[in-house]
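K.L.:
Turn this into a structure:
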Amino acid sequence: MSMFCNQCEQTAKGTGCTTIGVCGKQPEVSALQDLTIYALRGLSLVALAAREKGIIDAKIDEYTAKALFTTLTNVNFDPARFDVYVREIVAHRKALAARAGVDFSEGPAAFEPASTLDGLVAQAEIGSVTAGAEDADIRSLKQILLYGMKGVAAYVDHAAILGQTDAAVFGFLHKGLAAGYDGVARDLGAWIELAMECGRANLRAMELLDAGNTTTYGHPVPTQVPLGHRKGKCILVSGHDLKDLFELLKQTEGKGIDIYTHGEMLPTHAYPELKKFPHFYGHFGTAWQNQHKEFPAFPGAILFTTNCIQKPQASYAANVFTTGLVGWPGLVHCENHDFTPVINKALELPGFTDDVPGKTVTVGFGRNTVMSVAPAVIDAVKSGAIRHFFLVGGCDGAKPGRNYYTEFVEKTPADTVVLTLACGKFRFFDKDLGTIGGIPRLLDVGQCNDAYSAIKIASALAEAFNCGVNDLPLSLVLSWYEQKAVAILLTLLAIGIKDIRLGPSLPAFVTPNVLKFLVDNFNIKPISTADEDLKAILG
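P.N.:
Now for the predicted structure:
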């Protein structure tokens, strides 16, 4: 069967995956993800109608975000799980419609799932992003909105797990999912406004997640993290979820098992409540796309907590476990934060047989840390010791062209500071750029959602200098791969940030006319070469 998916940066031929996903997604899973979104559109239509009658169901709101999150790149590859989601979505829709006394006779709110998995796959064409014959630019904006909402859903889900929710953000997700099926005629301007609304909703979602992380585990503090290892049994934790990590740390206390982070879990070493565990030791490996090269060398169990999973290779597949929304056919899935299978596997495996200290990297430069030295930073700018700030961050990936970010950071002058976040930093995270007046030139702000911290830092600096953020000596040089990066980009645009450089390639779902709008209104531009971009920025 055929498929079409162009939601990630590595999509085949820069246009779309049509036989199998570059990520490893099979056509069957792609179809089921499309159908999941279509079913969610129906649930959202009913949820909006229920809201008009004063009925807001928090459980359905949170379920909507979870189900949408499962369709994000590198999260769930298990067709059996999507079979369950589609049927649960329809059941929730029918129950809410009965409560609210609403009825839809056609469209996604009247969708009836087939009785078999094969039948669901056959139905999926109704939810394809290529369905319909609308204007190409409107289709482009619909995709930008959908992919942005997937990013919002990820952050909203993480925040809800930590008890932080906002009905308004869920209300937007329902509004965005219903758009195109709600009977409202929208021109290009209206779809652009919806995309900007998505950006504003994502800012709130990141704020909620920040509150959940910091009130539960404390504000990050500068922390040195070993990149080597020490003798002993071990578990490697990948993904993004702090609660999963915390629960694993509790369950492994006193068992002689060291916990290592992978990928975007690196910044978790800076949280005070996680740092308290003496067996929370170090970091192993780099970004998500290198796991096939790196995981065969890890002598313990491996746990995936959110997205970033790739097809496990035979050499280590038996050691890989999933939890939460992550799914891969045949892997053991841990429910309700019970990591007993992971622990047992770690005790069974040999673990590291020697001590290899290796390098260290420093993490923990969130907004609280940076703003605690704000007077020194401001004085350094005024004196000329700091000429410019660069925010170089975003997603990493395997597609050629990403060495640009390594070269760019290496070539930044000694009187500039580089802030970084998300897994794009693994192109240069272990570089020693030195210091300026005791302030490290390379500051790790955190995970991708910590773009919220970066925005707060920029806003505080703008206030200190009595200017707008766009007037600061600050340049954003971003890399994208998946849909959380789309959501963050929409947030930056929605709050008026201009002159962003984006790479390594522009999204396949952005048409020339939509790109022209972004260039004309925000001066967004593709990266060129490190030398050319540094010259253009610094003069």
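
K.L.:
Only C-alpha atoms from now on, for both contacts and neighbour counts.
P.N.:
Noted.

K.L.:
how about the strands of the stretch 201-350 of the chain, start to end?
P.N.:
223-226, 233-238, 257-261, 280-283, 301-304, 320-323, 332-334 (DSSP state E, counting those that start in this stretch).

K.L.:
Number of residues surrounding Ile20?
P.N.:
The number of residues packed near Ile20 is 20, by other C-alpha atoms under 10 Å.

K.L.:
quick one: it and Met3 touch, right?
P.N.:
Yes: with contact defined as C-alpha atoms under 8 Å, Ile20 reaches Met3; the gap is 7.3 Å.

K.L.:
tell me, what's touching these two both at once?
P.N.:
The contact sets of Ile20 and Met3 overlap at Pro27 (C-alpha atoms under 8 Å, 6 or more residues apart in numbering).

K.L.:
I'd assumed Thr406 was in a helix, is it?
P.N.:
Yes: using DSSP: H, G, I helix; E, B strand; the rest coil, the assignment for Thr406 is a helix.

K.L.:
who are the neighbours in contact with it?
P.N.:
For Thr406, the contacting residues are 427-428, by C-alpha under 8 Å, 6+ apart.

K.L.:
What of the one 10 residues further on?
P.N.:
Thr416 makes contacts with 386-390, 441, as judged by C-alpha under 8 Å, 6+ apart.

K.L.:
Here is the second sequence; please produce its structure so I can put it next to the first one:
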Amino acid sequence: MFCFQCEQTAKGTGCTKIGVCGKQPEVAALQDLLIHALKGLSLYAVKAAEMGHRDEKMDLFTCEAVFSTLTNVDFDPARFVELIAECEAYTKALKEKTGLSLEGASCTCAGKSQAELVALGEGVGIKADPTLDEDILSLRELLVYGLKGLAAYADHAAILGQKDPAVFAFIYEALAATLDSTLGVNDLVGLCLKCGEVNIRAMELLDAGNTGTYGHPVPTVVPLGAKAGKAILVSGHDLKDLDLLLKQTEGKGINIYTHGEMLPCHGYPELKKYDHFYGHYGTAWQNQAKEFDAFPGSILMTTNCIQKPKETYNDRIFTTGLVGWPGVSHIGDDKDFTPVIEKALASEGFPADTDKDTVMVGFARNAVLGVADKIIDAVKGGAIRHFFLVGGCDGAKPGRNYYTDMVEQIPQDCVVLTLACGKFRFFDKKLGDIGGIPRLLDVGQCNDAYSAVRIAMALADAFDCGVNDLPLSFILSWYEQKACVILLSLLHLGIKDIKLGPSLPAFISPNVLNVLVENFNIAPTGTVEDDLKAALG
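P.N.:
I've put the predicted structure just below:
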């Protein structure tokens, strides 16, 4: 195997024996084969679209299949065998519909065993062509990883009924482009930036789905302690799964807690109305083994972020949607959470109330822009000197204490915006306020990056300047491919001087990095003192 799509990849170069995430070589090969098959499907999908043929069911399948290969989503080889078979069926149907036989889109997986598919996957992986130019490989992989993040957002949006054919069309276009040997560096750079542009549309759709269904988040105090009684913990990102679980647990004497990126769900009016939706438990995804082990109830994993479960809670953890781990009970498309509920009722639950302080959530775009005049006056009056967007993915690799130290050392006349699970390095810090404006504003999940973009653009409009001219610094942490596509979105918007850490992506070649540095002045995080000095002048 060879995989270097995440920040924690082995030795900073690539996982070759087993994924740092826990991915086995067999799963890595099947994921490689699935992406290869999806590229072939995309060749036909592009031609079919030119002939006026479009299949929304296939569009949704493609997003789900691409999303399934994102880090920490699905580790179950049997599920990938099914996805590969479905992909081949769609490809054959398009081949018949178009009457074409396209090079690079052959269907060779039908009837093959899992072992045979693994062998095929080993022949089409990232390093399959040792003669491929380093920079072309780098940009193709950057594009594919951007597409994995884009597909995730498009899938989240589609679950809530928000779809745009243009988003699906680009996914096909870009996947097909990675097979085109005539495309050079400039062509691929353009496609990567277009991926960022299309992702803004996908995040806009997701924002519309979340706020249209559950209301705009409002500032909300969330307890970090527990309430005596039976309990279910929900991790991942999916608001609809949480909503369905809350409905199915009403009146059953079970309290629902969020974990990880589900924390911002407490700010949505249509979710916070449930009396048994109590509080938040734990921190970021990489701490789940310890935190899940100590949780005295059942656990539901939605979307990505799962790690190998410990035996001590293997019978209490459930997956749903695209998440999968071999041997873990999976809740299917019917979303009947009865097994999760029954396991919670059979578990001991929390024996007593505990008080572990609180945090504030709900500072998405509507809440922040609702006090925009107050913020603008504070900036013009000198009360607020600078804004720092400190956020992104958290992880276990050394070096991430930088983000805690940064937030602690940011001067008292500055405001910190944060989003995604990177905030768990400092989410419970008491930073105070500036004239009633909290100094730490939780914008939401990584899925809510659109809110941060809208806030920045609104402030730029208010001050009649570009985003790069604002007293605003982007200090980002990354781990997986949603972070990759958010970075591409920021680059599409022309945002410069981004600090990225704790290390730069292994899949970025030196020459491609030089392009990013020359055009966007992107740089790795340094010392807190130096980065603060650069930001504040």
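
K.L.:
Send over the TM-score of the superposed chains.
P.N.:
For this chain pair, the superposition-based TM-score is 0.99 by TM-score structural alignment, normalised by the length of the second structure; 535 aligned residues with a C-alpha RMSD of 0.9 Å.

K.L.:
circling back: from the contacts of Thr416 of the first structure, pick the one nearest Ala168 of the first structure.
P.N.:
Lowest distance from Ala168 of the first structure to the contacts of Thr416 of the first structure (C-alpha to C-alpha) belongs to Phe390, with 32.9 Å.

K.L.:
Residue in the second structure paired with that closest one?
P.N.:
Matched across to the second structure, Phe390 of the first structure falls on Phe388, judged by TM-score structural alignment.

K.L.:
same deal with Asn202 of the first structure?
P.N.:
Correspondence of Asn202 of the first structure to the second structure, assessed by TM-score structural alignment: Asn199.

K.L.:
Surely that match touches Leu150?
P.N.:
Yes: applying C-alpha under 8 Å, one finds Asn199 of the second structure in contact with Leu150, separated by 5.5 Å.

K.L.:
Show me whatever sits in contact with both of these two.
P.N.:
Shared contacts of Asn199 of the second structure and Leu150 (C-alpha under 8 Å, 6+ apart): Val485.

K.L.:
Next, format the strands of the stretch 201-350 of the first structure as TSV and append distance to Lys411 of the first structure and mean neighbour count.
P.N.:
Listed next are the strands of the stretch 201-350 of the first structure as TSV, based on distance: least, C-alpha to C-alpha, whole Å; neighbours: other C-alpha atoms under 10 Å:
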stretch	distance to Lys411 of the first structure	mean neighbour count
strand 223-226	24	18
strand 233-238	30	26
strand 257-261	29	26
strand 280-283	26	22
strand 301-304	35	27
strand 320-323	39	23
strand 332-334	44	19
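
K.L.:
Which one, of the ones you listed, ends up nearest to Leu478 of the first structure?
P.N.:
Nearest to Leu478 of the first structure among the strands of the stretch 201-350 of the first structure is strand 233-238 (22.3 Å), distances taken as C-alpha to C-alpha.

K.L.:
In the second structure, which residue range corresponds to that closest one?
P.N.:
Against the second structure, strand 233-238 of the first structure falls on residues 230-235 (TM-score structural alignment).

K.L.:
mean shift of the matching stretch relative to the first structure?
P.N.:
Superposed on the first structure, stretch 230-235 of the second structure shows a mean distance to its aligned partners of 0.3 Å (mean C-alpha distance after the TM-score superposition for the first structure).

K.L.:
Ok, stretch 79-86 of the second structure next?
P.N.:
Here the mean offset of stretch 79-86 of the second structure against the first structure after fitting is 0.5 Å, by mean C-alpha distance after the TM-score superposition for the first structure.

K.L.:
What range does that stretch cover in the first structure?
P.N.:
Here stretch 79-86 of the second structure aligns to the first structure at residues 81-88, judged by TM-score structural alignment.

K.L.:
what does stretch 51-69 of the second structure give?
P.N.:
Taking TM-score structural alignment, stretch 51-69 of the second structure hits residues 53-71 over in the first structure.
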